[in-house]
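1. sequence and computational prediction follow.
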Amino acid sequence: MDVGGYVIYEWTNLHNHDLIDADKVHLLPLFRRIQPSQKALIDLHISSGISQRAMYDTLLRTYGGHSNIGFTHKDLTNYVNVVKRREMAPGDATMMQKCFGTNKQYRPLGIFVGFNYQGTCVFGGALLYEETTTTFKWLFDTFMRCINYKLPQTMMTDQASAIVAALREVLPGVYLDFCAWHIDQNARKKLGARATFMFFEEFNHLIRHVHTEAEFEYGWQRMLVSCFDNKPTSDFKWLQFIYGFRTQWSSAWVKSNFTAAKSTTQLSEQFNAFARYYLKPDYSITEMLRRFQSLVDDLRHNEKAKDFYMQNTSPDNRFKNSLLMCHAALVFTPSVC
């Protein structure tokens, strides 16, 4: 009789495939789902710049292992990618992300770092597309408008020709202090094996430890004679180039200008180490901007905390019998002391 469907004649109560082992059941798609409470925690980790590996490790410890967490590392990766795509809403941010995402290695971030009575502070920052004189002129002019055209006494920078040309046009009269670390690295790159090992010691001495112009000139000539194994130094165009800017990098001239007792190497190393915690080269535009804001917020909070302790505590004075040191402890901040 036709009943318009299927009729069961025989039922075999056996599986036609091997059963999943009990310790692998949690890997079945049916049992994998990121719970709302877990998503909230993951979203918090994303906004804090925590890596996916660290997120997953935290959740593993929270829920007691892989079999209890409810999803895999791949599921976490997929969810994080969805969140990041959702953040890039259509508009200028999307176009900017596409523009910079094409060549991530050429995404210079310029940060204006300075000093106040409590130490390092950030005045501002700009994400640039290219490193040309025109771009830097726009950057410095915009920065000057933001600070109401109050000229700084000194600008610490590297010796890139585009930066120098832009600074001299936008900020005439401001002393340029070239980064000693960059100069040392450029010397190794430009001269390499053509210079003897002693050259880099002599060059470092000229950067950091000479006190007068005469001492510098004597050391420079001695270095040219003794550190190149009689090779003609006139062939080394970089040496001639950097000599032309000697007043911007040698201690014989730098010490006569205001630098808040900070060397460019100190500033670069200290701030770069601090910034690396917040900023990674593979961040999207929105991630980078959010993390940069966190960097600025934390610096400002640290400054407020220092102000609080300065106003409500007494500095540790090891020279309590010295009237001079006691007065200095009252006048200067702990950062200056």
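-> Looks like it came in fine.
2. for the rest of this, base every contact and every neighbour count on C-alpha atoms.
-> Noted.
3. ok, now how distant is the residue nearest the centre of the chain from G219?
-> To find the centre residue of the chain, average its C-alpha atoms and take the closest one (C-alpha atoms, centre = their mean): that gives A275, at 3.7 Å. Using C-alpha to C-alpha, to the nearest Å, A275 is found at 37 Å from G219.
4. show me where the stretch 101-250 of the chain has helices.
-> Counting by DSSP state H, counting those that start in this stretch, the segments of the stretch 101-250 of the chain that form helices are 133-146, 161-170, 180-191, 197-208, 213-226, 237-244.
5. pasting the second one now:
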Amino acid sequence: KRDVYVVTNFEPHHNHQLVTPLESPYLRCNRVVRNSDLAQAVAMRRALVRTCQTYEYMVDQCGGYLNVGFQIKDLYNKLDASRREILLDDDTEAALSYLKAKGAMDPEFFCKFSVDEENRLGNLFWRDSTSLLDYIAYGDVLIFDSTYKTNVYDKPLVLFVGSNNYRSTVMFGCALLQDETFETYKWLLETFMASMKDKKPISILTDGDEAMRKAIDDVFPMSNHRLCSWHVSRNAQNNLKDDELVRNFQACIWEPFALDEFEKKWEVLRERARTPKQKEWLEMMYAKSDSWAESCLRGKFFGGMCTTRRVESMNKYVKDYLRKGVKLFECIPAIDRAMLRLRNTTAKDGFNAKYSTPVLKTALTKLEQQASLIYTHRCFVLVRHEIESCSALIHDNVMHNFGGRVYVLSKYGEPHNKWTCVYHGGEKIRIQCGCRKYESEGIPCCHLFYVMKCEHLTEIPPALIMKRWTKSAQTDTCREFISKGEDSTKEVVEMA
């Protein structure tokens, strides 16, 4: 008979029980991760969903563990295999190929790398055209810091960041370094400058690394250099170990004392220092007080920034997308995704500034209304606060001197605090204040608004409107940069 099986021999030692229908999904031949499952897992991984959570989501979609078609270990293995397939000859070549592809799509993309003695990747820097435009508009204050080691090669990641007209963080460039020496930082800063058309920043904020400081002094000798106030304060706690000393030292960090008053405060600190270690540390900090004391830095533009907090916040953005031991070809796209997330926030801020109007609150309606039309929302809130604060001011005396009127102001309830403002009328109105808040932060102080009120001005003088805080900051600044004859391609002009 056909189609009939005949048992000729039975060997019980090389056999096993047949699986039940409920157990069949665990057989290797029945565990298959389909391409659609893999694509979904990869997409969810890019969106910061862990693989174990992705598997649970797939189980929920299919109605149970027996219906999903594979085990969680199979998904991990498939993802690992797909990662290995992306590699061409090695990890570095895959990363450089990714950057080369970005350069092919972006005419102003910039990338530069160096190799070590063994012909391995040493340092790597890159930035795109959006970062260039951001730096042209907001590169007057540069914050950079080397962060944690984010990859399997333990290369330090350096982020160049700043603040835009919405007072949000913008990224100017990224770098992976082989070490943190003076030579490496110098190479990085020179490369950064070459990528930014040699536009130098007015001020720089760092955490105080000695090699970094020397490289900054060498490459940017004319830029103002400020140490992160938070790091300086933390170092004070670690070295002074005396609550009263620490409080007095922190007052020297944050308070805008006059220089003679700062010297008096410092003498008190010296007298209260008891141990040789405290005295030695205080002398060392006094020698570089021009890079951390508010009294010495007042009048130098830092845009209201005194810490590297923006780099720390960028670390949080990047950390969300990076995992310990991540490959180089995964690290760079992850950083790009973090930048896209930042830029989406900036785009939303721009939309809100364009299509919404803040509520007016003060009695100086015309000045406040003009400020609401010129400044972005967050800057307008700061300006409005200064307008509100001018109601508590009193002018003790008005003198005619220096070719204009000199107002001597005090605050209600604090007659010992005095501020001097000089008003110059004419076609180009100028007002200067001794507190130097405008020079330091770019926001007119309450003393300036008080003088505007006394002079019956209905508009903020153009000399007191810093362009980088206005709604049209990027467009106007890029147009000026291009009109100076800088080497910019047609594509960049169109983007600007």
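-> Great, that's in hand. What you see is a predicted model, and the numbers here were worked out from it, not measured in a lab.
6. out of the helices of the stretch 101-250 of the first structure, which gets nearest to A261 of the first structure?
-> Across the helices of the stretch 101-250 of the first structure, A261 of the first structure has its closest neighbour in helix 197-208 (12.9 Å, C-alpha to C-alpha).
7. can you name the next helix or strand after the helix of greatest length in the second structure?
-> Looking across the second structure with DSSP state H, the single longest helix is helix 328-355. Going down the chain from helix 328-355 of the second structure, the next helix or strand is helix 365-374, by DSSP states H and E.
8. which ones are touching S294 of the first structure?
-> With contacts taken as C-alpha atoms under 8 Å, 6 or more residues apart in numbering, S294 of the first structure has the following neighbours: Y278.
9. which position in the second structure aligns with it?
-> For S294 of the first structure, the aligned position in the second structure is R337, judged by TM-score structural alignment.
10. which stretches of the stretch 351-496 of the second structure form helices?
-> According to DSSP H, counting those that start in this stretch, the helices that the stretch 351-496 of the second structure contains are 365-374, 377-389, 437-441, 446-454, 473-483, 490-495.
11. which elements pack onto the longest one?
-> Of the remaining helices and strands, those touching helix 377-389 of the second structure by 3 or more C-alpha pairs under 8 Å, 6 or more residues apart in numbering; DSSP states H and E are helix 365-374, helix 446-454.
12. picking that back up, nearest to N417 of the second structure, out of the helices of the stretch 351-496 of the second structure?
-> When those are ranked by proximity to N417 of the second structure, the top entry is helix 446-454, at 12.4 Å, counting by C-alpha to C-alpha.
13. start and end residues in the first structure for the closest one, please.
-> Going by TM-score structural alignment, helix 446-454 of the second structure sits over no part of the first structure.
14. average offset between stretch 35-45 of the second structure and the first structure?
-> When the first structure is superposed, stretch 35-45 of the second structure averages 1.6 Å from its matched positions, counting by mean C-alpha distance after the TM-score superposition for the first structure.
15. buried sites along that stretch?
-> 37-38, 41-42, 45 (16 or more other C-alpha atoms under 10 Å).
16. settle this for me: R208 of the first structure is touching Q248, isn't it.
-> No - counting by C-alpha atoms under 8 Å, Q248 is not a contact partner of R208 of the first structure; they are 11.9 Å apart.
17. who's more crowded, the two?
-> Q248 (23 against 16; other C-alpha atoms under 10 Å).
18. what residue of the second structure takes the place of that one?
-> Alignment note: Q248 of the first structure maps to S291 in the second structure; criterion TM-score structural alignment.
19. check contacts around that match.
-> Shown here is S291 of the second structure, whose contacts under the criterion C-alpha under 8 Å, 6+ apart are 225-227, 297.
20. sort out which of those residues are in strands and list them.
-> Cross-referencing the contacts of S291 of the second structure against strands under DSSP state E gives 225-227.
21. from the residues you listed, pick the one nearest M452 of the second structure.
-> For those, the minimum distance to M452 of the second structure (C-alpha to C-alpha) is 32.3 Å, reached by R226.
22. aligned partner of the closest one in the first structure?
-> The pairwise alignment with the first structure assigns R226 of the second structure to D177, based on TM-score structural alignment.
23. gap between its match and T247 of the first structure?
-> Applying C-alpha to C-alpha, the value for D177 of the first structure to T247 of the first structure is 8 Å.
24. higher neighbour count, those two?
-> Ranked by neighbour count (other C-alpha under 10 Å), D177 of the first structure and T247 place D177 first, with 24 against 17.
25. which residues touch the more buried one?
-> D177 of the first structure makes contact with 154-158, 248-249, 254, 264, according to C-alpha under 8 Å, 6+ apart.
26. rerun at 7 Å
-> Residues in contact with D177 of the first structure, defined by C-alpha atoms under 7 Å, 6 or more residues apart in numbering, are 154-157, 248-249, 254.
27. with F115 of the first structure instead?
-> Applying C-alpha under 7 Å, 6+ apart as the definition, the contact partners of F115 of the first structure turn out to be C121.
28. which residue in the second structure aligns with it?
-> Under the alignment (TM-score structural alignment), F115 of the first structure pairs with S163 in the second structure.
29. ok so, going back, closest to V115 of the second structure out of the helices of the stretch 351-496 of the second structure?
-> Judged by C-alpha to C-alpha, the one of the helices of the stretch 351-496 of the second structure that comes nearest to V115 of the second structure is helix 490-495, at 30.4 Å.
30. who's in contact with that closest one?
-> For helix 490-495 of the second structure, there are no external contacting residues (C-alpha under 7 Å, 6+ apart).
31. list the buried residues of it.
-> When burial is assessed from 16+ other C-alpha under 10 Å, helix 490-495 of the second structure yields the following buried residues: V492.
32. what about it, distance to the chain center?
-> What separates the centre of helix 490-495 of the second structure from the centre of its chain is 25 Å, taken as C-alpha atoms, centre = their mean, to the nearest Å.
33. do stretch 326-336 of the second structure as well
-> How far stretch 326-336 of the second structure lies from its chain's middle: 18 Å, per C-alpha atoms, centre = their mean.
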